[in-house]
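Chemist: 3D model of this:
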Amino acid sequence: MTTRRDLLKFSALAAAASALPSFAFAQGAKPVGKAAKPLNILILGGTGFTGPFQVNYALARGHKITLFNRGKRPSPEWPGEVEQLHGDRNTGDLKSLEGRKWDVCIDNPTSLPFWVRDAGKVLKGNVGHYLFISTISVYADGSKPGISEGDALAVYKGKDAMAETQEALRADIENLYGPLKALSEAEAHKQFGERVTIVRPGYIVGPRDETDRFTYWPHRVAQGGEMLVPGDGSDPVQIIDGRDLGEWMIRLAEAGTVGTFNAVGPKDPLTMDAMLRGCQQAVGGKPTYTHVTPEFLEEQKVGELPIWTSAKSGPYAGYGAVSNKKAIAAGLTYRPFDTTVTDLMAWFRSLPAERQAKLRAGITREQEADLLKKWHAAKR
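Modeler: Below is the predicted model of the structure:
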């Protein structure tokens, strides 16, 4: 079942996405109008999963874009001029940002408070609005549906949050990820004052998603045959298309919107069964769905069924029903579910055959067959 550890593992995979093939699948077909006022936008990161969606949308809206990253991965071919600055936040190398001014800074990759502190040292007074990508994992209690932005945050219990490193984070993901993200949010307010926007996504999906956490489901549906489905089908599921998230970030910047928002979707509640039916409508396939209980999955030590969490119990039972009312009121919109699935699978099928053959999330067909056999045997 999904845990905070899974969220970080999948987020790390997403952040590792480089200049992926067939980027055209990620562009979207609707024409984009120009913004009322062009902005000078600095994006920290920008070449991972959602960053390119921000860049492309911002360029289409008429904004000027500067990217700051290590330059370790090739950038996509942008449809306009993009300035590229290099440095390394792990070592505090932000020299290329010194003496520059921007209207907006969007901070995509940060999970360590000292990254925000160091950015503040260079950018404070030189940036009018700071937008920080956080996570729903910052909440102290993920067990109750309806988590809202004002709920208590996870507490850091280590010795020195500013001394934490990526290596330490990877070694103790379960205990450090949420608390360090929460402290990064606090540091953002400390460094940039009231002109701060905190965006807390859950599962980000769609084209360019290298994690396969959502891809597993439409991919499996398309294969057909008897399919193992966790729970009774009524458990809530929340996902957001990376394009919807990235484009909304730019609109928040344009509007100068500040505050904290849960960036989860869709707009209306989505159950596990409804998600699978939507996948089937988008990709075809003739699966037969066999629901198994959470207790059976726990007994079989199955921990690789992404996206789904049981709404009945557990520390993450509320992760599928986080409140998004505030974000919707602030202009977050969602493209149709079948568009997300269709575009995702078109992109995924453009990848090399060997990449498609081994998904990075979910269970194998062999594991599934074995579980189904044991389930049917237990029901006799």
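Chemist: hey, let's count contacts and neighbours off CA atoms from now on
Modeler: Fine.
Chemist: any idea which helix is longest in the chain?
Modeler: In the chain, assigned by DSSP state H, the helix with the most residues is helix 173-192.
Chemist: what packs against the helix or strand following that helix?
Modeler: Next helix or strand after helix 173-192 toward the C-terminus (DSSP states H and E): strand 196-201. Contact analysis of strand 196-201 by 3 or more Cα pairs under 8 Å, 6 or more residues apart in numbering; DSSP states H and E lists strand 127-133, helix 173-192, strand 259-263 as its packing neighbours.
Chemist: what about 10 Å?
Modeler: The elements that strand 196-201 packs onto, with contact taken as 3 or more Cα pairs under 10 Å, 6 or more residues apart in numbering; DSSP states H and E, are strand 102-107, strand 127-133, helix 173-192, helix 242-255, strand 259-263.
Chemist: the inter-axis angle of that strand versus strand 259-263?
Modeler: Inter-element angle recorded for strand 196-201 and strand 259-263: 10 degrees (by axes from the mean of the first three to the mean of the last three Cα atoms, to 10 degrees).
Chemist: compare with the first, here's sequence two:
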Amino acid sequence: MDSAFVIGGTRFIGRHLVEDLLEHEYDVTIFNRGNHDNPFADDNRVDAIEGDRTNDSALEAAAETVDPDAVFDCVAYYPRDVRVGTNVFADADAYVYISSGDAYGREEIPKREDETPMRPCTNEQATDESDDTYGNRKSEGDRVVVEAAERGVNAMSVRPCIVYGPYDYTERLDFWIDRVLEYDRLVVPGDGTNIWHRAYVEDVASALRIVAERGTPGEFYNVGDRRLVTLDEMITLIADAAGESVEVVHAGPRELEAGGLSSEDYILYREYPHLLSTAKLAALGWESTPLEEAMARTVDEHRESDRDGSDHDPGREREERVLGILDTL
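Modeler: Predicted coordinates:
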């Protein structure tokens, strides 16, 4: 494969995907609405086409102009998006859809592509815009991929878990990085051993490319860090990368409630473990970045950004009340 068409390509996963493709000598074209700054505007290796992927005619015109070998759909949030994409690019050597670990419909440890059932998706859920139906819509997109493969389209799906790394506009990990940089004591709900599988964004980017090059049509591939860490261990990784020393203070439901908080107020906390098997992807030759390297790059970029994760802040004053309660026990 020599040419790639990235639907999206300027913000987070798409941005890293473009960088990965360039490193592997692809000719890259990005397609988006132009609502965000294009980090590749001055890079003559990247062509840009402005258009709305929900406009079928615009997508068809772009396909005729570019005729890419590989298509990467980074912004397909509805099953209809995937259906249109697999139709427009039916002749591509590869069409890779970014799904989600949230597409799984049953809690298992770990969740496996060919064993764990997917979420159902009603007609109403397929067009719903709320976060509550995100996993349902992604699972239906996966079913569309299977249907497309059955009619001869080289369509595949990659299912990331929680993605982190440089340029993460969701600011989920930025909250915890900011806490480590700003405070000596951190409140952590529970006992700190909860696990919510995360995926370093550069590894997600390489997974997308490798699946396009080596994957099997109609198949799904989980992607996540090969080495999993607990919430406490994640904080330690952040502190080590930042050169900081912090005390982690665990708070149970009673202490949190006394401070006006609950465990649900903390981003990246999940009571039941969420783990994805990555063996299927690794069998294609994919490898993940060592966690220390991934976190160091993430923290370095965070320091240069203006992100602080404040949208996820449960309230430091309330945390101080919790700390005060715990200090008296």
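Chemist: what's the TM-score once they're superposed?
Modeler: Laid over one another, the chains give 0.88 as their TM-score (TM-score structural alignment, normalised by the length of structure 2), with 320 aligned residues with a Cα RMSD of 2.4 Å.
Chemist: alignment lookup: Asp232 of structure 1 to structure 2.
Modeler: Matched to structure 2 by TM-score structural alignment, Asp232 of structure 1 sits across from Asp191.
Chemist: Val302 of structure 1 - how many residues pack around it?
Modeler: For Val302 of structure 1, the neighbour count with other Cα atoms under 10 Å is 15.
Chemist: ok, it touching Thr293?
Modeler: No. In this structure, Val302 of structure 1 sits apart from Thr293 without contact. The criterion is Cα atoms under 10 Å, and the distance is 11.5 Å.
Chemist: who touches the aligned partner of Ser3 of structure 2 in structure 1 in this structure?
Modeler: The criterion is TM-score structural alignment: under it, Ser3 of structure 2 has Asn40 as its aligned partner in structure 1. Shown here is Asn40 of structure 1, whose contacts under the criterion Cα atoms under 10 Å, 6 or more residues apart in numbering are Ala58, Gly62, His63, Lys64, Ile65, Thr66, Lys101, Trp102, Asp103, Val104, Cys105, Val127.
Chemist: from these, which is closest to Pro236 of structure 1?
Modeler: Ala58 (32.5 Å; Cα to Cα).
Chemist: about what we covered before: wait, the match of Asp232 of structure 1 touches His250, no?
Modeler: Yes. Asp191 of structure 2 sits in contact with His250 when judged by Cα under 10 Å, with a separation of 5.6 Å.
Chemist: need the residues touching each of the two.
Modeler: Taking Cα under 10 Å, 6+ apart as the contact definition, Asp191 of structure 2 and His250 share the neighbouring residues Asp232.
Chemist: what ranges do the strands span in the stretch 201-350 of structure 1?
Modeler: Using DSSP state E, counting those that start in this stretch, the strands found in the stretch 201-350 of structure 1 span residues 203-205, 225-230, 239-241, 259-263, 287-292.
Chemist: before we move on, back to that, for the residue nearest to the match of Ser3 of structure 2 when sequence neighbours are not counted, which residues are in contact?
Modeler: If you skip the residues right next to it in sequence, Asn40 of structure 1 has Lys64 as its closest partner in space, 4.8 Å away by Cα to Cα, 6 or more residues apart in numbering. Neighbouring residues of Lys64 of structure 1 by Cα under 10 Å, 6+ apart: 38-42, 55, 58, 80-83, 102-103.
Chemist: quick check: the counterpart of Lys64 of structure 1 in structure 2 vs Asp20 of structure 2, distance?
Modeler: Taking TM-score structural alignment, the alignment pairs Lys64 of structure 1 with Asp27 from structure 2. Counting by Cα to Cα, to the nearest Å, the gap from Asp27 of structure 2 to Asp20 of structure 2 is 11 Å.
Chemist: repeat for Leu291 of structure 2
Modeler: Taken as Cα to Cα, the span from Leu291 of structure 2 to Asp20 of structure 2 is 19 Å.
Chemist: assign the equivalent of Val75 of structure 2 over in structure 1 to helix, strand or coil.
Modeler: With TM-score structural alignment as the criterion, Val75 of structure 2 lines up with Pro109 in structure 1. Applying DSSP: H, G, I helix; E, B strand; the rest coil to Pro109 of structure 1 yields a three-state assignment of coil.
Chemist: mind listing what the nearest residue to Pro109 of structure 1 once chain neighbours are set aside touches?
Modeler: For Pro109 of structure 1, the nearest residue in space outside its immediate sequence neighbours is Gly45; the separation is 6.2 Å by Cα to Cα, 6+ apart. If you count contacts by Cα under 10 Å, 6+ apart, Gly45 of structure 1 has them with 15, 51-52, 66-71, 86, 106-110.
Chemist: okay but Gln223 of structure 1 is in contact with Gly284, surely?
Modeler: Yes. At 8.8 Å, Gln223 of structure 1 counts as touching Gly284 under the criterion of Cα under 10 Å.
Chemist: overlap of the contact sets of the two?
Modeler: Taking Cα under 10 Å, 6+ apart as the criterion, Gln223 of structure 1 and Gly284 do not both touch any residue.
Chemist: so what does Glu319 of structure 2 match up with in structure 1?
Modeler: When structure 1 is aligned by TM-score structural alignment, Glu319 of structure 2 is paired with Glu368.
Chemist: packing partners of the helix or strand hosting its match?
Modeler: Following DSSP H and E, one finds Glu368 of structure 1 within helix 365-379. Identification of packing neighbours for helix 365-379 of structure 1 by 3+ Cα pairs under 10 Å, 6+ apart yields strand 225-230, strand 287-292, helix 294-299.
Chemist: if anything else comes up later, I'll come back, but that's it for now.
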